[in-house]
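Peer 1: Could you look at this predicted model? Sequence included:
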Amino acid sequence: MPHGMDTIERGAIKANMGGLRRINVRTFSKLLLLVAVMFGFGYAMVPFYRAFCDLVGINQLGDRTTEIAARNSQIDESRTITVEFDANAQGPLRFKPAKSSLTVHPGQMATIEYEVANQQPHEVRAQAIPSYAPAQAASYFKKIECFCFTQQTLKAGEAKEFPVVFVVDTKLPKDVNTITLSYTFFDLGKNDANQRADATVDAQSGKLSAGATGGGKGSNG
């Protein structure tokens, strides 16, 4: 009997292990499928994002590959393109282009300076977002250097000049002769250090005010 019981127990253990293996294989297969689906979804989102940016004329941030293309492009001297520059600022920032327009040939590298000044009594962070008119020009306006690639920090009362180095693609449709590049500078608020400092000052002011009020009541009583 003991020998028979051992055989039964070993058989049960093997059966359980076999069942666990099958469960593990199914679980692993499902995880692999999930990873593949997530990867495919993320990959598929890229063209949707680019299509949306092209539709609304929003810059596709982080596109730094244009420098190589600009170096290798041929200048089309048979065409001239007028590039107009516009600037808008959210909050008390003074923001404007150094020139209102430039005339360039497709394939020709050009530079425009933008001037921004922080008119607030504290340091701020700001982000510039470009847009284009006509919207289709966004795909042919290649920025090589731009302050819009990253957030900018401006000290209290500080003024800066930012260059934008660009080239208009030679494949720009023939019916487009004027491109308007417009930047909106968004004030993202104070830096964390400034916010903490202001919060500390406010808290201390509140305590002093409360103490003064309490002292006044005590003296009146």
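Peer 2: Ah, there it is. Numbering: from 1, shown residues only.

Peer 1: Going by C-alpha atoms from here, please, whenever you check contacts or count neighbours.
Peer 2: Noted.

Peer 1: so where do the strands sit in this structure?
Peer 2: Using DSSP state E, the strands of the chain run over 81-89, 93-97, 101-104, 109-118, 124-133, 141-145, 152-154, 159-168, 178-190.

Peer 1: what's the distance between residue 25 and residue 31?
Peer 2: Distance from residue 25 to residue 31, counting by CA to CA, to the nearest Å: 10 Å.

Peer 1: my bad, should have said residue 154
Peer 2: The value you get for residue 154 to residue 31, if CA to CA is used, is 47 Å.

Peer 1: try residue 37
Peer 2: 10 Å.

Peer 1: Likewise for residue 192?
Peer 2: For residue 192 relative to residue 31 (CA to CA), the value is 40 Å.

Peer 1: Against that first model, consider the following:
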Amino acid sequence: MPSYKLFYFPARGGTEPIRFVLAQAGVPYEDIRLPREKWLQEYKEDSPYGTMPFLEEDGERISGSFVILRYLGEKYGLAGSTPAENAKIASLADCLQDMKMDIVAFLREQDEAKKAALRKELKETKLPNRLKYINKQAEQFTDFFFGKLTWVDFCFYMATEFVLPGIPTALDDFPKLQAIMTKISELPNIKKWIAERPKTEF
């Protein structure tokens, strides 16, 4: 079995779906969480492109969260069955990334008045509009987003983890999406990982 090391900051962030894939596949790995100063002083210069996350597999390094997700998803049976299906999975991942960035902008805002305005916009327009299209994809299948568990389901779980603390009612009009969240959280390997993972704000 390959030897894996996953490098990221002490956070869930965009790397958490990668951890979910490895947990679901039952693949051991070294979860290396670098404080910012240690990253800058000791690791950045030798990283593939000066960014994290990156994955080291038997000494070879792969950079970029979606690239790593696609690679591991295909390797461990959590990807599509055809190139076209894989493209659709990647398209949904891009949509979820846009939703996550909307949330990140809200969470990072320090000015309380601006934060309140961002929250109102998210709750009333941005999130419902994005979730409407995400839900449309989910409604095409009985299970998950593509009729089987794939790496993009974990992207959805992570993005929604960002949303719900600030806007707890975000999924109230989308029972199908609520069901996907529940189904993911009840997968034995994922349930174990969620219970045991380091507690972080983001």
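Peer 2: That came through, no problem. Given the structure is predicted, the values throughout are model-derived calculations rather than measurements.

Peer 1: Could you report the TM-score for this superposition?
Peer 2: Scored by TM-score structural alignment, normalised by the length of the second structure, the superposition of the two chains gives a TM-score of 0.22; 89 aligned residues with a CA RMSD of 6.4 Å.

Peer 1: of residue 154 and residue 31 of the first structure, who's got more company?
Peer 2: Neighbours per residue, other CA atoms under 10 Å: of residue 154 of the first structure and residue 31, the larger number sits with residue 154, 21 against 12.

Peer 1: Verify the contact between the more buried one and residue 124 for me.
Peer 2: Yes. With contacts counted by CA atoms under 8 Å, residue 154 of the first structure reaches residue 124, the gap being 5.5 Å.

Peer 1: Need the residues touching each of the two.
Peer 2: Common neighbours of residue 154 of the first structure and residue 124 (criterion: CA atoms under 8 Å, 6 or more residues apart in numbering): residue 118.

Peer 1: closest one to residue 66 of the first structure among the strands of the first structure?
Peer 2: strand 141-145 (6.0 Å; CA to CA).

Peer 1: Name the nearest residue to residue 115 of the first structure, sequence neighbours excluded.
Peer 2: Excluding its sequence neighbours, the residue lying closest to residue 115 of the first structure (CA to CA, 6 or more residues apart in numbering) is residue 161, at 4.5 Å.

Peer 1: How many residues are close by that neighbour?
Peer 2: 16.

Peer 1: Give me the distance between it and residue 127 of the first structure.
Peer 2: Taken as CA to CA, the span from residue 161 of the first structure to residue 127 of the first structure is 14 Å.

Peer 1: can you check residue 72 of the first structure too?
Peer 2: When CA to CA is the yardstick, residue 72 of the first structure and residue 127 of the first structure sit 30 Å from each other.

Peer 1: How about the contacts made by the closest residue to residue 128 of the first structure other than its chain neighbours?
Peer 2: Counting by CA to CA, 6+ apart, the nearest residue to residue 128 of the first structure once its immediate chain neighbours are dropped is residue 185, at 4.2 Å. Listed by CA under 8 Å, 6+ apart, the contact set of residue 185 of the first structure reads 87-90, 93, 95, 126-129.
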